[in-house]
Each structure stands twice: as structure tokens, then as C-alpha cells.
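>>> Have a look at this prediction, sequence included:
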Amino acid sequence: MSDDSAASPPVTPGARPLADSTPAPDDDPGLDPTLAPAQAVALDSADGGRPHGIPLGARLAALVEVVLCSSIPTQVAITLALSAFGWRPIEEDGGLSFRFVVALSLADTALLIGLMAALLRARGERPSSLWLGARPPGREAMLGLLSIPGIFVVVVLLLNALRVLAPGLRSPDGNPLEQMLPGEAGSVALFGLVVILAGGVREELQRAFLLHRVEQYLGGTTVGVLVLSVAFGLGHFVQGWHAVLTTGLLGMAWAIVYVRRRSSVGPVVSHAGFNALEVLRVSLMGQ
């Protein structure tokens, strides 16, 4: 996805273009390696990296991009398209349709990643700089891999604690996504692939893109991490309030990792691995 043109990319007024410079030292959190020195928006690390001096039009344009890439417009459009071909999200027994969820998730992943890449390029930014960063991807992938067991154990402990201390947070009807999962090995493997691509890959690239826009135009780093974590949790409301709380905290952890390392590789590997373990757990042990 990289662009090797020697010419400098056009700069939208108020934007923070992604530079090809080496990342700033870890001991200087005030420097952001994704900023071109002469073109950076003024950021004050003391107030959560809040951008200053951004024109209203630029903020509104960024807000439109955030809404477009929130998954709501794309999933509504794909749902309407699938429905036009006779696909229905709900089976006759009232449960979610496995094939519909698979088709919707994979189509949304492809559409959304393409849309985000196009919007980045339209502003003269490189998707590879935003998502891969300047750190060695192999090392980032290893860090993500090493985080999976710890995250899985913490989530299991948290869910069990919520089951005991706040049983009302769990949906009385159970988790519809777990109930939807067929018992056949082939279907389990397919669903595992879906949660890796639509969950691990798409959601972490999406998180980085949305956080990048909020940092640039809409409130800064702290606002971005908090708002996107709440939204990520609420996006799992269908699974129950316990899932909202747990996934919101997970989203915050992955967002903080991205902010610290400016690479989506680690969060992608960590998220994908966690999702794969969850599918394996449900297929072997049930809910």
C-alpha cells in the first residue's frame, strides 16, 4: 500500500501528515513519530494531546470520515444488499443466521479497509505509515503474541467475577453469537477465520484510523482512547452488558498499546489470537 513517489504529498490545512521519519525515542512522549516536523498541528501533551487551531470545516470533514468508518454505514449498506438477494439475518427459530453473519463480516472488512485506505491517500497520508509504523513488524507481532495468554486469563477471571458479583449484567438469553456457532468442524474453522479477519485485523486497523482522526481534529489522544473504547464496548451490546464492559476494557488496552507504539501489528496479533482462543473455548466447552 506504500507510495514511493519522491514528491511531497499534498497537505490538508490543519492535518497531521504521516511522515517516514524514525520514531521518536520512547522516553520523549511529547514527540509523535507520525508528524512531519514542519507540518504538524500544535499538540499540547499536558492536555491529552488536544489539537489546537483547527478550522471548523476541517473538523466537520474529519467527523464525516469517522462516521463513515464507524462500521454503521457500511454494515447497513451491506445488510440491505444481502437482503435484496434474499439473505435474512434471522433464522426461522429466531437465532442469528450463520451464513449472513459470515458474509456481512467479511464484506464489511474488505469494504471498510478499502475505504480507510482511500481516505488516507486522499489526504496525502500513507496507510502503511499509520498501520505498520516505523518499528520492526516482526518484533511487534511477537509482542502481540506474548500478550495473548495474559489477556485471555484476565478476561476469563473478569467474566467469572462479573458472573458472581453482578449476574444481572449477563443476558438471560445467552450470547447469540455463541449460540449461532454450529458444531461442525468446518463451520467452527470458518467462524474462527471470520473473527480473526473481522475482529483482529479490521477492528484494529479501524481503531488506529479513528484514533488518528480524533487526535488530528476532534479532541486529541485521551478523548480518542476513551470515546473509542466506550464505542467498542457498546458495539458488543448484543452479547450482554458483561461483554460491553469486558470488550470496552480490552479496546482501551489495545488503543493504549497503539498510542505508545504507533503500530497496529501488535494489537492485530493480540486481538486475533484472543478471538481465536474464544472460538476454540466456545466450540469445546460451550458458553
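Sure, I can see it. Residues are numbered from 1 along each chain as shown.

>>> Please make it C-alpha for all contacts and neighbour counts, starting now.
Fine.

>>> what's stretch 185-201 in contact with?
Stretch 185-201 is contacted by residues 102, 105-106, 108-109, 181-182, 267-273, 275-276, 279-280, 283 when judged by Cα atoms under 8 Å, 6 or more residues apart in numbering.

>>> ok, now with 7 Å
102, 105-106, 109, 181-182, 268-269, 271-272, 275-276, 279 (Cα atoms under 7 Å, 6 or more residues apart in numbering).

>>> Mind checking which of the residues you listed are buried?
Val102, Ser105, Leu106, Thr109, Leu181, Val268, Val269, His271, Ala272, Asn275, Ala276, Val279 (16 or more other Cα atoms under 10 Å).

>>> Which of those residues sits closest to Ile78?
Ser105 (9.4 Å; Cα to Cα).

>>> Okay, and the closest one sits in which element?
Using DSSP states H and E, Ser105 sits in helix 98-122.

>>> Show me which residues of that helix are buried.
Using 16+ other Cα under 10 Å as the test for burial, helix 98-122 gives 98, 100-109, 111-113, 115-117, 119-121.

>>> any idea how far it is from the chain center?
Helix 98-122 sits 12 Å away from the centroid of its parent chain (Cα atoms, centre = their mean, to the nearest Å).

>>> Name the next helix or strand following that helix along the chain.
helix 127-131.

>>> other SSEs contacting the helix or strand following that next one?
Moving toward the C-terminus from helix 127-131, the next helix or strand (DSSP H and E) is helix 137-165. Secondary-structure packing of helix 137-165 (3 or more Cα pairs under 7 Å, 6 or more residues apart in numbering; DSSP states H and E): helix 265-285.

>>> How about residues contacting the helix it packs on?
So helix 265-285 is contacted by 132, 137, 140-141, 143-145, 147-148, 152, 178, 183, 192, 195-196, 199-201, 204, 254 (Cα under 7 Å, 6+ apart).

>>> cool, stretch 129-142 as well?
Stretch 129-142 is contacted from outside by Leu18, Thr22, Pro23, Leu205, Ala208, Arg262, Ser263, Ser264, Val265, Gly266, Val269, using Cα under 7 Å, 6+ apart.

>>> The structure to be compared is supplied as follows:
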Amino acid sequence: MTNPADVFDDRRDVTARSRRTFPPPSLETIGWGLLLAQIITVGFVYFFGSALPALPSLFEYAASGAEGEPELSSFVTWSTVVVGMTLGLIVAFLWLRREGRVLEAWTLTAPPSGWGKTLALAAVATAVIFLIFGLVGAAVEAIGLGMPDASLVLNMVIESPMMFALWVVGVAWLAAGTGEELLYRGFLMDRLARVSGLRGKPWLVIVIQAVLFGLPHAYQGWGGVVVTGTVGLFLGWLRMQQKGNLWACIIAHAAVDTIAMALFYADAMGWFAV
């Protein structure tokens, strides 16, 4: 008979063991039904939360009787990103806490290789992601899918110096860099790694989360979906190489978005003019 004390000790030691392996060991799995319920509820709350800041502008636009699509201000658009991600992460956190697996999925302890090596790795990963943008972007354009077009978002960044700062801090570092890594490489990879048929198949887990990461970027066109999905593959692999630790993924993701926003802003301000 299993000693209850041994089971309790095992549960307490899961976090320590998860620092050494990924996917982390677990005493229990989750079913496909529960997985779908978790993904659907997180996604619903994310998109519902994203719509909330835009509702006043949409109601005002509808009342005006104007035709065409409404244009949202940079601040309203920024708010949709931040609010949606915040609420989505809250739901993801509640699901993880229900199973006592927050620290397993969201491994934000000190990096196993130390901060110096992790920062260096994140710098290399940043360069790799830009290389993916260039090479995969050229490939999808060559086959007719079109280059990824992020101008819809980037045009919001240049509205004012204040908005640029808000987008860098609120989106590049918090909603995208931290939020998307917690949601996709953290919550989603942990969930996928625990269901029947995917346990012990980390590469299949990485591929599925990459597909789900790419699809919401359809506003950039199919080229954007493919390029972003490829980036998701790389970041999933990076998390696996870091034994589940998310810091390298977060720093690299945030750095890429910050550099892209800064370059676009500098170009719009004419700082690159000869």
C-alpha cells in the first residue's frame, strides 16, 4: 500500500524535480475533455477581455451612422491587448492552481544555467528569431502566401512618444514577451504534455503549441501565421532546452518586439534619413 506521506512528499517535490526535466513528472494526467475546456475558457475570456476596452468606441461609431470599419485609437488598441492577456492569464492561473501546478507550468525560478548564460542565450535567440523572420518570411512570399504584415499594430506605436513607451512596456514586455510565453510555452505546453497520446512526445507538444501560437496572428496574413508559428517552434524548443525554465523565452520574445517597435518608430521619425 502506498504510504500517504510518500505521496505528499512527492507532490511537494514536483517543483524541484521540474527544474531538472521538461515536461515535468506528474502524479496524474488530464483528459482531453478537460484540456479542451481549459483552452476554450482561456481563449474565450482572452477575446472577450480584448473586446471590452473597444466597446465604447464601437458604440459611438455605430450611433454616428458612419460606414466602413471603425478606427480605434492607439490607446484603445493597446488596452485591448493588455486587458485581454491579463484576463486570459488569470483564467489560466486558476486552472493551474486548481491542480497545484502553477510553478510547474510557469517556471520562473532562477535559470538552471545561471543568469549570465541565460541572458547570452536570450541574445542569441533574439538573433535567431530575426533570422526566422527573414528566411521564412522570404520563403512564404516566394510561394505566394505574402510577407507578414504587422503594420496594423506598428502604426499604433508611432502615434506619440508616450504611446511608444506604453507599447514597449505594456505589450512588448508584459502582454507579449511575458504574457504570451506564460500562456503558450507555459500553460499550453504543460497542458498538452499531460494528456493521453502526447505524454512522452515533447516534439508533438511543441508543434501543436506552435500551430496554436501562429493562428491568432492571422491578421498579418497567412505569411504571418507561418512565420509566427515557426517562431513558436523555436521558442518551444528553447523552453525544452532550458528544462522548462521560461526566462530565456520571455527575454528573447520581449527583445524582438522591442527592437521591431524601436526600428519602426525610428524610421517613422526620420532618424535613419541620410
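Here it is on my side, so go on. Since this is a predicted model, take the numbers as computed values, not measurements.

>>> returning to that earlier point: quick one: average offset of the helix holding Ser105 of the first structure versus the second structure, please.
Mean deviation of helix 98-122 of the first structure relative to the second structure after superposition (mean Cα distance after the TM-score superposition for the first structure): 1.9 Å.

>>> tell me which element Phe47 of the second structure falls in.
Assigned by DSSP H and E, Phe47 of the second structure falls in helix 32-51.

>>> Quick one: work out the angle between whichever helix or strand comes after that helix and helix 32-51.
Scanning forward in sequence from helix 32-51 of the second structure by DSSP H and E, the next helix or strand is helix 55-64. Angle of helix 55-64 of the second structure versus helix 32-51, following axes from the mean of the first three to the mean of the last three Cα atoms, to 10 degrees, is 60 degrees.

>>> So which elements touch helix 55-64 of the second structure?
With 3+ Cα pairs under 7 Å, 6+ apart as the test, helix 55-64 of the second structure has no helix or strand packed against it.

>>> So Gly146 of the second structure, which state does it fall into?
With DSSP: H, G, I helix; E, B strand; the rest coil as the basis, Gly146 of the second structure sits in coil.

>>> which position in the first structure aligns with it?
Using TM-score structural alignment, the partner of Gly146 of the second structure in the first structure is Leu169.

>>> my guess is that match meets Val244, correct?
No: counting by Cα atoms under 7 Å, Leu169 of the first structure does not reach Val244; the two are 9.3 Å apart.

>>> hmm, back to that, how about the helix holding Ser105 of the first structure, aligned to which bit of the second structure?
With TM-score structural alignment as the criterion, helix 98-122 of the first structure aligns to 74-98.

>>> So what touches the matching stretch?
Contacts of stretch 74-98 of the second structure (Cα under 7 Å, 6+ apart): 42-43, 45-47, 49-51, 53-54, 102, 156, 159, 167, 170-171, 175, 179, 183, 187.

>>> export the contacts of stretch 185-201 of the first structure to TSV and tack on distance to Leu157 of the first structure?
Converted to TSV, the contacts of stretch 185-201 of the first structure look like this (distance: Cα to Cα, whole Å):
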residue	distance to Leu157 of the first structure
Val102	29
Ser105	28
Leu106	31
Thr109	30
Leu181	23
Pro182	26
Val268	22
Val269	21
His271	18
Ala272	20
Asn275	16
Ala276	18
Val279	17
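
>>> Return the member of those nearest to Ala61 of the first structure.
Thr109 (22.7 Å).

>>> dump the residue contacts of Pro10 of the first structure.
Arg123, Gly124.

>>> is it fair to say it lies in a strand?
No: read with three-state DSSP, Pro10 of the first structure is coil and lies in no strand.

>>> Whichever residue in the first structure pairs up with Val195 of the second structure: how many residues sit nearby?
Under the alignment (TM-score structural alignment), Val195 of the second structure pairs with Tyr217 of the first structure. As a burial measure, Tyr217 of the first structure scores 25 neighbours (other Cα atoms under 10 Å).

>>> Do I have it right that Tyr217 of the first structure meets Gly57?
No: look at Tyr217 of the first structure against Gly57 with Cα under 7 Å: they stay out of range, at 10.2 Å.

>>> Return the distance of stretch 37-51 of the second structure from the chain's centre.
The answer for stretch 37-51 of the second structure is 14 Å, by Cα atoms, centre = their mean.

>>> does Thr34 of the first structure sit in a helix, a strand or a coil?
coil.

>>> To which residue of the second structure is it aligned?
Thr34 of the first structure maps onto Pro24 in the second structure, by TM-score structural alignment.

>>> How about the contacts made by its match?
Neighbours of Pro24 of the second structure in contact, by Cα under 7 Å, 6+ apart: Ser18, Glu104.

>>> and the gap between it and Val256 of the second structure?
Distance of Pro24 of the second structure to Val256 of the second structure, given as Cα to Cα, to the nearest Å: 28 Å.

>>> hmm, back to that, most neighbours among the contacts of stretch 129-142 of the first structure, which one?
Most surrounded of the contacts of stretch 129-142 of the first structure: other Cα under 10 Å gives Ser264, at 30 neighbours.

>>> what lines up against that one once you look at the second structure?
That one, Ser264 of the first structure, aligns with Leu246 by TM-score structural alignment.

>>> Great, nothing more from me.
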